[in-house]
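[1] Show me how the following folds:
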Amino acid sequence: MKTLRSFLLAGAALMAAGSAFAADLPIAGNLAPAPVSVASPIRSTAVDWTGFSVGAQGGFGWSRFEGGPFLQTAWSLAPLRKPDADGGFGGINLQAYYQFPTNIVIGAALEANFAGIEKTHTNGFGDTTKSKVDRFGFLSAKLGYAYESFLPYIQAGVAYERQETATQIAGFVASGKQDQWGYTIGAGVDYLLTPNVVLGIGYRYADFGKKSNARLGDSFGNELHLIQASAGYKF
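    Now for the predicted structure:
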């Protein structure tokens, strides 16, 4: 009997201990959801090229002069080299950009320059020939693809220049000056240094053909090859 009572007391004590342990366990229906960490939104670093800019450019250019039959004959007889020229230039530009969601960018550019692209050749006997381009400009459409702050592009449009030439042989002078129109193509890369500062480098080609000049009594024209750098403020 004593043994049975001791067994019952031990069993009751074990059950009480088990109940206390079970009370400390979490109930499945009352489990609190684990905290969920929410990632903070990542701020977009995309660059929007849409807008307008005004700026300045400068560089170096080469003029490949072309003369008509009179000038070519005179240069051969003298003899004289045809007056290909080179020199610096600088000016201002206005540009417009529109960026599509696909990162394709279209735009327009107006560039106006004053130049000192000129050269005089002599044959050592006092005979000379020279050419000069003192101003030129372009109105072009642009097409590019934006890689964040970089915008490589191509462009094409209308070109203008003022050119003059003079050839002097044995005291006889033939000269002419004229405004000329042609076409231009080019390519380059613009870079958005800040949301408002645009830097750029580019190449421009322009062909003006040969135009007749009444004063000279012949035709002349040229091609321009230009390397330039630019800086502007974007709105």
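[2] For the rest of this, base every contact and every neighbour count on C-alpha atoms.
    OK.
[3] burial measure for residue 53, as a count.
    For residue 53, the count of nearby residues is 19 (other C-alpha atoms under 10 Å).
[4] give me every residue that touches it.
    94-96, 198, 232-235 (C-alpha atoms under 8 Å, 6 or more residues apart in numbering).
[5] mind running it again at 6 Å?
    By C-alpha atoms under 6 Å, 6 or more residues apart in numbering, residue 53 lies in contact with 94-95, 233-235.
[6] What of residue 187?
    Counted by C-alpha under 6 Å, 6+ apart, residue 187 has contacts 153-154, 202-203.
[7] Counting only helices, which of the contacts of residue 53 make the cut?
    Using DSSP state H, no member of these sits in helices.
[8] Closest to residue 62 out of these?
    Nearest to residue 62, judged by C-alpha to C-alpha, of those is residue 94 at 23.6 Å.
[9] count of neighbours near the nearest residue to that closest one once chain neighbours are set aside?
    In this structure, residue 94 finds its nearest non-sequential neighbour in residue 54, 4.7 Å apart by C-alpha to C-alpha, 6 or more residues apart in numbering. Residues within reach of residue 54, counting by other C-alpha under 10 Å, total 18.
[10] Proceed likewise with the subsequent sequence, for comparison:
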Amino acid sequence: MIKTVLLASIAAIAISTTTLAADADFAAPEAPLAPVEETPGFSWAGGYAGAHTGYGFGDASIDRFGSASVDGARLGGFAGYNWQFSNGFVVGLEGDLNYDWNDGKLAGVNVEGGLNGSGRIRAGYAFDRALIFAAGGVAATEFKAFDPCFSDEGTAIGWTVGGGVDFAVTDRIFTRLEYRYNDFGSTKVAGADVDFNQHVVNVGFGVKF
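    Model prediction:
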């Protein structure tokens, strides 16, 4: 009888120990998850450079001769630097140098644009990889007039204003679509006052440093 009671007690203790161990395993706390690192957003801050092409729709007014359309393709390059703030606001400085194959004819005189460039202040807002901007500053261009009997040229200095959008295709490469209005003011060519203004559409790409 005593032997039976001892065996029963041992069996009960073994069953209780096993149950407690199973409960302890089940209630064991899970290992903490590793912290998730946040991917930093894209930034437009820093230097950049690129190239663009486009088309210019110009209008030249020559004293005593009237006005003429001076249109044509263009090719150029640009470089600049951006500062970006935590609220997404972006400001920057940019310069560009271009050559315009603009030409027209007024009263038998050929008129052409040529080498031109600008220095501009830019301001805009970044929507992650898209940067919408406006820009304005100083612009200058060569202007030529010639016919079979004479040739002369001058440099006109004025202002430029416009806007566009840059879009980052990768962390370093971006594309650009831009509109500008250039008012180059007046210059003397062959003794006559020449006023030249221009609407320009540019497309291009750039590389961030």
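[11] quick one: which of the contacts of residue 187 of the first structure is nearest residue 41 of the first structure?
    Using C-alpha to C-alpha, the contacts of residue 187 of the first structure come closest to residue 41 of the first structure at residue 153, 32.9 Å.
[12] What's the match for the closest one in the second structure?
    In the second structure, residue 153 of the first structure lines up with residue 133, judged by TM-score structural alignment.
[13] so that match touches residue 124, yeah?
    Yes: with contacts counted by C-alpha atoms under 6 Å, residue 133 of the second structure reaches residue 124, the gap being 3.9 Å.
[14] Now, the contacts of residue 53 of the first structure that are in strands?
    94-95, 233-234 (DSSP state E).
[15] Name the nearest of those relative to residue 48 of the first structure.
    residue 234 (11.1 Å).
[16] what's the matching residue for that closest one over in the second structure?
    Under TM-score structural alignment, residue 234 of the first structure pairs with residue 208 in the second structure.
[17] looking at this, residue 18 of the second structure is in a helix?
    Yes: residue state for residue 18 of the second structure (DSSP: H, G, I helix; E, B strand; the rest coil) corresponds to a helix.
[18] Give me the next element, helix or strand, following the longest strand that the first structure contains.
    In the first structure, assigned by DSSP E, the strand with the most residues is strand 172-194. Following strand 172-194 of the first structure in sequence order, the next helix or strand is strand 197-213 (DSSP states H and E).
[19] which other residues reach that next one?
    With contacts defined as C-alpha under 6 Å, 6+ apart, strand 197-213 of the first structure is touched by 181-192, 218-234.
[20] how near is the spatially most central residue of the second structure to residue 16 of the second structure?
    Computing the C-alpha centroid of the second structure and ranking residues by C-alpha atoms, centre = their mean puts residue 166 first, at 3.0 Å. To residue 16 of the second structure, residue 166 of the second structure is 72 Å away according to C-alpha to C-alpha, to the nearest Å.
[21] Kindly report the same for residue 206 of the second structure.
    For residue 206 of the second structure, the distance to residue 16 of the second structure - C-alpha to C-alpha - is 74 Å.
[22] In terms of neighbours, single out the busier of these two.
    Legend: neighbour count by other C-alpha under 10 Å for residue 206 of the second structure and residue 16, higher for residue 206 (21 against 12).
[23] what about the closest residue to the more buried one other than its chain neighbours, helix or strand, and which?
    The shortest distance from residue 206 of the second structure to any non-neighbouring residue, by C-alpha to C-alpha, 6+ apart, is to residue 50 (3.8 Å). Using DSSP H and E, the element containing residue 50 of the second structure is strand 46-62.
[24] hang on, the earlier thing: got the contacts of residue 187 of the first structure as a markdown table, with distance to residue 77 of the first structure columns?
    Formatted as a markdown table, the contacts of residue 187 of the first structure follow (distance: C-alpha to C-alpha, whole Å):
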| residue | distance to residue 77 of the first structure |
| --- | --- |
| 153 | 46 |
| 154 | 43 |
| 202 | 40 |
| 203 | 36 |
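[25] Trace residue 104 of the first structure over to the second structure, please.
    For residue 104 of the first structure, the residue aligned by TM-score structural alignment is residue 89.
[26] Pick the one among the contacts of residue 187 of the first structure closest to residue 140 of the first structure.
    residue 154 (9.7 Å).
[27] Grab the nearest non-local neighbour of that closest one.
    residue 187 (4.2 Å).
[28] Quick one: map that neighbour onto the second structure.
    That one, residue 187 of the first structure, aligns with residue 163 by TM-score structural alignment.
[29] got it, and residue 115 of the first structure?
    Using TM-score structural alignment, residue 115 of the first structure sits opposite residue 100 in the second structure.
[30] ok now do its match, which residues does it touch?
    Counting by C-alpha under 6 Å, 6+ apart, residue 100 of the second structure touches 74, 113-114.
[31] One more: residue 115 of the second structure?
    98-99, 141-142.
[32] Residue in the first structure paired with it?
    In the first structure, residue 115 of the second structure lands on residue 135 (TM-score structural alignment).
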